[in-house]
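Asker: Only the shape, not the letters, is given here:
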């Protein structure tokens, strides 16, 4: 993305993060959905003259990420919103995995760290997850593992590869923090760590795919 787009997204992300510190719920509700909408608009601006299947799937991933963000804002009022958010992000993760696989070549050894991490995380959390949430969380954990694996197996320029892989890892960290904070241990400043990793993750994924597309 260009400099102005990066600055705009950064300002929006910083505003959202500080809305939590300042206790401005209305500002959080305004800026959080706008994060992914803004990224989707910026992405579309770069590809609109030659839109292809990968571009459409990328936009779908960002739209469902926006839906996931929106649903999760209401999870405190109704637990079902957590499942709706999880379902929305599931679509997003599978969409990213599809895009990454389109640009990838299988290198099985790269799968091992992601599989070990997700299995370890599920083992740690499993006893704390309510019965109604166990199956959805397991499915989602498989999806984020797949997303990470496909990011690590992409064939692209070094810069594009590194940005997408860093983005994928940060996305997994952000989701892990959500799960740990919700089901196991209260993490100090959890909102800050969850959002900063998520905001940077999505930026790196989008920018990395745009770099690969230009090349």
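Answerer: Sure, I can see it. Quick caveat, the model's predicted, so the values are computed rather than measured.
Asker: rest of the way, CA atoms for contacts and neighbours
Answerer: Will do.
Asker: What count of nearby residues applies to residue 63?
Answerer: Applying other C-alpha atoms under 10 Å, we find 21 residues neighbouring residue 63.
Asker: how much space between it and residue 203?
Answerer: Residue 63 is 14 Å from residue 203, where distance means C-alpha to C-alpha, to the nearest Å.
Asker: With residue 33 instead?
Answerer: Residue 33 is 15 Å from residue 203, by C-alpha to C-alpha.
Asker: ditto for residue 171
Answerer: From residue 171 to residue 203 the distance is 10 Å (C-alpha to C-alpha).
Asker: Neighbour count for the two, which is higher?
Answerer: Neighbours were counted for residue 171 and for residue 203 using other C-alpha under 10 Å; residue 171 has more, 25 against 20.
Asker: Provide a list of residues in contact with that one.
Answerer: 197-198, 201-202 (C-alpha atoms under 8 Å, 6 or more residues apart in numbering).
Asker: Now do the residue most central in space within the chain against residue 53, distance only.
Answerer: In the chain, the residue lying closest to the centroid (C-alpha atoms, centre = their mean) is residue 171, at 4.5 Å. Between residue 171 and residue 53 the computed distance is 23 Å (C-alpha to C-alpha).
Asker: With residue 211 instead?
Answerer: Relative to residue 53, residue 211 is positioned 16 Å away (C-alpha to C-alpha).
Asker: Can you spell out which helices and strands pack onto whichever strand or helix holds residue 198?
Answerer: Residue 198 is located in helix 190-214, with elements delineated by DSSP states H and E. Applying 3 or more C-alpha pairs under 8 Å, 6 or more residues apart in numbering; DSSP states H and E, one finds that helix 190-214 contacts helix 3-21, helix 25-47, helix 158-183.
Asker: Next one for the comparison:
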């Protein structure tokens, strides 16, 4: 993660400390989630067999979140996860302070703040006894939904003339993907249960905002030809964010998956990092793409003046 940091951040404090903190928190979190996946997968499968909704569509879907890591593994997850977003925000601030950018960084910082709130809410959701509905889960869902709105505003193209109608056609894969995923989880959302309609509408609204973030990142890539690497990094990060949320939706409402906790956090952390990376690459790409000023040519001395001299 450190090779793209400007000004050799790893060798300087406090930026170097933040990179070390990010790498350490990532390693601890992913390791703890991997251990939880390996030790709890059989229990997850017992609580919710992968084919339960397919073979018995009339059964009320179960929730794999009932099997949660405990002991020191749980504490490692709870300690490391809240460190991730603050470390990324600090790295972004130290890498871009005093540098002009087309990205609205204030909005981006607010988005990271809501991501952190969502992380805390989801941690609480897994720590407290499960309820129906899971209020902390939907608090986290709402926080991430607001975060995506601020992400959209932070790097949406400023000049609407740069957008071409054909660019929106390239966003259709996000629409088709959202329709497909929602169709897969819809049966579990509308089962006869309390607050079923509110839950289904909440998930649908969040998916619209999430996929709009992906379309916005794609439009930025299409509109800004001089900052390709920055825009591509942001788009890749958003796509990984979408994948992380998709795994959450599948494992929560459809079936358990091998290494689900590890996969969710790995795609989430890498996605956020790539989005932050795109933010501090953008000013550097903008400077490199500007034409360098050519030195003014000195007027030649007329031959008559040279002879007189």
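Answerer: In hand now; what should we look at? Small disclaimer: the values here were computed from a predicted structure and weren't measured.
Asker: Tell me how the two chains score on TM-score.
Answerer: Once superposed, the chains reach a TM-score of 0.92 (TM-score structural alignment, normalised by the length of structure 1), with 215 aligned residues with a C-alpha RMSD of 2.0 Å.
Asker: which of residue 211 and residue 53 of structure 1 has more neighbours?
Answerer: residue 211 (18 against 8).
Asker: For the equivalent of that one over in structure 2, which non-adjacent residue is spatially closest?
Answerer: Matched by TM-score structural alignment, residue 211 of structure 1 corresponds to residue 281 in structure 2. Nearest non-adjacent residue to residue 281 of structure 2, counting by C-alpha to C-alpha, 6 or more residues apart in numbering: residue 230, 5.4 Å away.
Asker: With residue 154 of structure 1 instead?
Answerer: residue 104 (3.6 Å).
Asker: repeat for residue 96 of structure 2
Answerer: residue 280 (5.9 Å).
Asker: Contact partners for the one you found?
Answerer: Contacts for residue 280 of structure 2 (C-alpha under 8 Å, 6+ apart) come out as 5-6, 92, 95-96, 230.
Asker: One more pass at 10 Å, please.
Answerer: 4-6, 91-97, 99, 101, 103, 105, 230 (C-alpha atoms under 10 Å, 6 or more residues apart in numbering).
Asker: Of those, keep whichever come out buried.
Answerer: Taking 16 or more other C-alpha atoms under 10 Å as the criterion, what is buried in the contacts of residue 280 of structure 2 is 5, 91-96, 103, 105, 230.
Asker: closest to residue 19 of structure 2 among the residues you listed?
Answerer: residue 91 (7.2 Å; C-alpha to C-alpha).
Asker: What is the aligned counterpart of that closest one in structure 1?
Answerer: Match for residue 91 of structure 2 (TM-score structural alignment): residue 42.
Asker: Its match and residue 146 of structure 1: what is the separation?
Answerer: From residue 42 of structure 1 to residue 146 of structure 1 the distance is 26 Å (C-alpha to C-alpha).
Asker: Over to residue 204 of structure 1?
Answerer: 18 Å.
Asker: Likewise for residue 138 of structure 1?
Answerer: Applying C-alpha to C-alpha, the value for residue 138 of structure 1 to residue 146 of structure 1 is 12 Å.
Asker: now do residue 53 of structure 1
Answerer: Counting by C-alpha to C-alpha - residue 53 of structure 1 and residue 146 of structure 1 are separated by 20 Å.
Asker: next one: residue 128 of structure 1
Answerer: Remark: distance between residue 128 of structure 1 and residue 146 of structure 1 (C-alpha to C-alpha) = 24 Å.
Asker: Counting neighbours around each, name which of the two comes out higher.
Answerer: residue 146 (22 against 15).
Asker: so how far is residue 164 of structure 1 from the residue lying closest to the more buried one once chain neighbours are set aside?
Answerer: Distances taken as C-alpha to C-alpha, 6+ apart put residue 97 closest to residue 146 of structure 1, at 6.4 Å, once the chain neighbours are dropped. Separation of residue 97 of structure 1 from residue 164 of structure 1 (C-alpha to C-alpha): 11 Å.
Asker: quick one: common contacting residues for the two?
Answerer: Common neighbours of residue 97 of structure 1 and residue 164 (C-alpha under 10 Å, 6+ apart) are 148, 151.
Asker: Break down the stretch 101-250 of structure 2 into its helices, ranges please.
Answerer: Assigned by DSSP state H, counting those that start in this stretch, the stretch 101-250 of structure 2 shows helices spanning 105-127, 135-155, 165-169, 172-189, 196-223, 228-253.
Asker: Quick one, which of these gets closest to residue 45 of structure 2.
Answerer: helix 228-253 (11.0 Å).
Asker: residues in structure 1 matched by the closest one, start to end?
Answerer: Counting by TM-score structural alignment, helix 228-253 of structure 2 falls onto residues 158-183 of structure 1.
Asker: Give me the buried positions along the matching stretch.
Answerer: Under the neighbour-count criterion of 16+ other C-alpha under 10 Å, stretch 158-183 of structure 1 has 160-181 buried.
Asker: give the contact list for residue 240 of structure 2.
Answerer: 214, 234, 246, 264, 266-272, 274-275.
Asker: OK, contacts around residue 32 of structure 2?
Answerer: Counting by C-alpha under 10 Å, 6+ apart, residue 32 of structure 2 has contacts 26, 69, 72-78, 80, 261-262.
Asker: Spit out the contact partners of residue 33 of structure 1.
Answerer: 16, 63, 65-71, 73.
Asker: These: which two are farthest apart?
Answerer: 16 and 63 (18.1 Å).
Asker: gap between residue 41 of structure 2 and residue 35 of structure 2?
Answerer: According to C-alpha to C-alpha, residue 41 of structure 2 stands 10 Å off from residue 35 of structure 2.
Asker: what's the answer for residue 287 of structure 2, then?
Answerer: Residue 287 of structure 2 is 45 Å from residue 35 of structure 2, by C-alpha to C-alpha.
Asker: which residues sit in contact with the residue of structure 1 most remote from its centre?
Answerer: Distance from the C-alpha centroid of structure 1 peaks at residue 49, with 26.3 Å (C-alpha atoms, centre = their mean). Applying C-alpha under 10 Å, 6+ apart to residue 49 of structure 1 gives no contacts.
Asker: repeat for residue 124 of structure 1
Answerer: 118, 180, 184.
Asker: what's the answer for residue 13 of structure 1, then?
Answerer: Applying C-alpha under 10 Å, 6+ apart, the residues near residue 13 of structure 1 are 7, 19, 31-32, 34-35, 195-196, 198-200.
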